[in-house]
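*Asks:* Just a sequence and a predicted model for now, questions to come.
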Amino acid sequence: MDPQTPARIPIGISDCLTGSPVRFNAGHKHSSLCTEQLGQWFELVPFCPEIAAGLGTPRQPVRLVGEPSAPRAVGTRDASMEITEQLLAYGETVAATHPHLCGFILMQKSPSCGMERVKVYQDNGQPAPQTGSGLFAKALMQANPLLPVEEEGRLHDPVLRENFIMRVMVMAAWKQLGEDGLTRVRLIEFHSRHKYLLLAHDPDAYRRLGRLLANLRDCDLQRLAEDYFADLILSLKRKASRRSHSNVLEHIVGHFKRALAGHEKSEMQSLIEQYRLGMVPLVVPVTLLKHHLLNHPDAYLDSQAYLQPYPAELSLRNAI
């Protein structure tokens, strides 16, 4: 790789989604969304927990059996073939040995990789009323509860896809902060860059985290930073609404109150209102704001992750 080319952000992924023939029938579940769209911008790191558990291809399918809260992973034809402990252990291992991952994309409905809504069967062979999680996915998420995780099927929802990628980018920025060296100044700068993004997703967390960082003089910086980021990344998981985005857009426009002419202010307000009413996507008012920022530079706004939270080429704000 060219030393001037920045490394792509690593995201874990169920290997079958990359096109690898690792499923029980020696097939795959190739996702062009993942490999062709996201793969251009992120390093997809594949994992197959069933292969890691020692199963080959083709193989006897596995399903979840027992209590939905703590099911076992057993063969569909031969229940004596059980890989429960292997899947759980592999989830913990991946979490421990791949701390560089900034997100994970899982295969839905899989007894190993499904994030939620996975069928669990009773001992009589009938599906239980409650569903569960794939055992690898469950162990991975329990071992690293802050890691942004989504299922490939859910990523076809534009709002969920945008939210997932946004959290991946924030996770990557936080890991970079750790590599650069945590200091009080860098923590404040990180929070400042993400304030409007946080305000769009969780106004209460915006105020709460602001108070948390109000006095860093006599604190245990490492512990406070860990508490801060846990609150931040979980708060960002909340879906932003058109109303909350509009509120942030209004805040940003306030920075231009002396710079914009009357007709420019009217145009900006009109676009924000159109966005709030669902007439145009978020990219429309944000693009105009970025145009005004070019004409009227503002160092604080220029640093805001909200205005460019991920590569523009992903077009994630064109459909929300």
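*Replies:* Nice, thanks for sending it over.

*Asks:* only C-alpha atoms for contact and neighbour calcs from this point on.
*Replies:* Will do.

*Asks:* In the helix or strand where Phe164 lies, which residues are buried?
*Replies:* Phe164 is part of helix 158-180 when elements are defined by DSSP states H and E. Residues of helix 158-180 classed as buried: 158-172, 174-175 (neighbour count, 16 or more other CA atoms under 10 Å).

*Asks:* Burial check on Glu50, number of neighbours?
*Replies:* Using other CA atoms under 10 Å, Glu50 is surrounded by 24 other residues.

*Asks:* List the residues that contact Leu38.
*Replies:* The contact partners of Leu38, by CA atoms under 8 Å, 6 or more residues apart in numbering, come to Leu314.

*Asks:* mind checking how far the closest residue to Pro49 other than its chain neighbours is from Ala137?
*Replies:* Of all residues not flanking Pro49 in the chain, Leu87 sits nearest, at 6.1 Å (CA to CA, 6 or more residues apart in numbering). Distance, Leu87 to Ala137, using CA to CA, to the nearest Å: 9 Å.

*Asks:* Need the residues touching each of the two.
*Replies:* Ser112.

*Asks:* if we can go back for a sec, tell me the first helix or strand C-terminal of the helix holding Phe164.
*Replies:* Once the chain leaves helix 158-180, the next helix or strand it forms, by DSSP H and E, is helix 184-193.

*Asks:* okay, the angle between that following helix and helix 158-180?
*Replies:* Angle, helix 184-193 to helix 158-180, by axes from the mean of the first three to the mean of the last three CA atoms, to 10 degrees: 170 degrees.

*Asks:* that older thread, identify all contacting residues around the helix holding Phe164.
*Replies:* 9, 100, 102-103, 147-150, 154-155, 186, 190, 233, 236-237, 239, 309-310, 316-317, 319-320.

*Asks:* need the helices for this structure, in chain order.
*Replies:* Taking DSSP state H, the helices of the chain run over residues 32, 49-52, 84-97, 135-143, 158-180, 184-193, 195-201, 203-212, 221-235, 242-254, 262-276, 283-295, 299-302.

*Asks:* okay, pairing it with this:
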Amino acid sequence: MQFNAEKIQIGISSCLLGEKVRFDGGHKNSTYCKKELSQFFRFIPVCPEMAIGLGAPRKSIRLIKDGDVILVQSGDGSLDVTHELNEFSHNKVSQLDKLGGYIFCSKSPTCGMERVLEYKKGTNNATKTGIGVYARALMEMYPLLPVEEEGRLHDPNLKENFFTRVYAYHDWQCMMHSGLTKHKLIQFHSRYKYLIMAHHRESYKSLGPLLADLSNLEEVAEQYFTGFMTALKHRATRNSHTNTLQHIQGYFKQDLTKEQKQELTDSIAKYHQGVAPLLVPITLINHYLREFPKEYIQDQVYLNPHPEALKLRYGY
């Protein structure tokens, strides 16, 4: 996969970039986001609470469940910003159609992606069942957009999955922007076959046949993209990666010496056993591709789904 020089736009909670926008006047600066990821992405910071004029420091707000309605108020009920936040969220997310992903601050009543405290009206009883007002609006408008919370990016598997989806989502958007054709759609699927296999075998079996009839190209493309991004949301496992690597290994059976075949088999086995990271068999396959070029395999996004400098295949 070729990566554009232009940086992908990633939405992000402003506090994660060190901006002092939290209710206590502080921030939740993420060194990983600010120092490392900023080399690869153009961040679009948003703080809904500051955007509606609450200022910092300010009175803290919470999600309050009143029947079927979610209110956003201060704990004592003296401040109610439900209307303001809903209006801002609706207007803001409509402007974010160029994003390739979003990184949220966890637990926030505006930006929390999941498990936000939701209080029963008139009590201090809360359950972790809420979604931040702004986060909900964004995810409802762009249900296939890759989203994640900063804290979860410390998990190597979750992190690799998120950025795999970011680059795939961006790749699709670039293709659509260039003008959708039957050939481009078929080529897109061809390049992503083994990545889909690694993430969700059932989708690997179903997405191909979907392209058999392209008489209604736009409709099929929409169905395909939904299935494609849903497939990638499934986290690849050691078993599924191993299966995919073995499929790719089969393309070299006529080229490799007995010793080379054994070396590749051993590297895949070590990955499967957890002794070596995924990067080890991937690197060896790429080495053999330089020696024995195979266009179909060289085009597979699976071997290069994101820039190597992100170091996403070292940790698992």
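*Replies:* Cool, got the structure. All figures in this text were calculated on a predicted structure; none of them were measured in a lab.

*Asks:* could the helices of structure 1 be laid out in a markdown table, adding distance to Thr76 of structure 1?
*Replies:* Shown next, in a markdown table, are the helices of structure 1 (distance: least, CA to CA, whole Å):
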| stretch | distance to Thr76 of structure 1 |
| --- | --- |
| helix 32 | 30 |
| helix 49-52 | 14 |
| helix 84-97 | 14 |
| helix 135-143 | 16 |
| helix 158-180 | 33 |
| helix 184-193 | 50 |
| helix 195-201 | 43 |
| helix 203-212 | 46 |
| helix 221-235 | 37 |
| helix 242-254 | 46 |
| helix 262-276 | 50 |
| helix 283-295 | 48 |
| helix 299-302 | 56 |
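
*Asks:* how about those helices, which one is nearest Lys109 of structure 1?
*Replies:* helix 135-143 (10.9 Å; CA to CA).

*Asks:* Over which residues of structure 2 does the helix holding Phe164 of structure 1 lie when aligned?
*Replies:* Matched against structure 2 by TM-score structural alignment, helix 158-180 of structure 1 falls on residues 156-178.

*Asks:* ok, now stretch 34-47 of structure 1?
*Replies:* Stretch 34-47 of structure 1 maps onto residues 33-46 of structure 2, going by TM-score structural alignment.

*Asks:* Repeat that for stretch 189-197 of structure 1.
*Replies:* Counting by TM-score structural alignment, stretch 189-197 of structure 1 sits on residues 187-195 of structure 2.

*Asks:* For the matching stretch, give me the average deviation versus structure 1.
*Replies:* Here stretch 187-195 of structure 2, set against structure 1 after superposition, deviates by a mean of 0.7 Å using mean CA distance after the TM-score superposition for structure 1.

*Asks:* tally of neighbours for Val275 of structure 2?
*Replies:* 12.

*Asks:* Map it onto structure 1.
*Replies:* That one, Val275 of structure 2, aligns with Met279 by TM-score structural alignment.

*Asks:* do you know how far its match is from Arg242 of structure 1?
*Replies:* Met279 of structure 1 is 11 Å from Arg242 of structure 1, by CA to CA.

*Asks:* in structure 2, what residues pair with stretch 98-118 of structure 1?
*Replies:* Under TM-score structural alignment, the match for stretch 98-118 of structure 1 is residues 96-116.

*Asks:* residues of the matching stretch that come out buried?
*Replies:* So, applying 16+ other CA under 10 Å, buried residues of stretch 96-116 of structure 2: 96, 99-114, 116.

*Asks:* Name the nearest residue to Gln300 of structure 2, ignoring sequence neighbours.
*Replies:* Arg191 (4.7 Å).

*Asks:* typo on my end, it should be Lys184 of structure 2
*Replies:* In space, and not counting its chain neighbours, Lys184 of structure 2 is closest to Met175: 7.4 Å by CA to CA, 6+ apart.

*Asks:* Centroid-wise, who is the farthest residue in structure 1?
*Replies:* Gly262 (39.3 Å; CA atoms, centre = their mean).

*Asks:* what separates the aligned partner of that residue in structure 2 from Arg290 of structure 2, distance-wise?
*Replies:* Under the alignment (TM-score structural alignment), Gly262 of structure 1 pairs with Lys258 of structure 2. Here Lys258 of structure 2 is placed at a distance of 18 Å from Arg290 of structure 2 (CA to CA).

*Asks:* With Arg115 of structure 2 instead?
*Replies:* 47 Å.

*Asks:* Repeat that for Asp255 of structure 2.
*Replies:* 12 Å.

*Asks:* go on, Arg152 of structure 2?
*Replies:* Distance from Arg152 of structure 2 to Arg290 of structure 2, by CA to CA: 36 Å.
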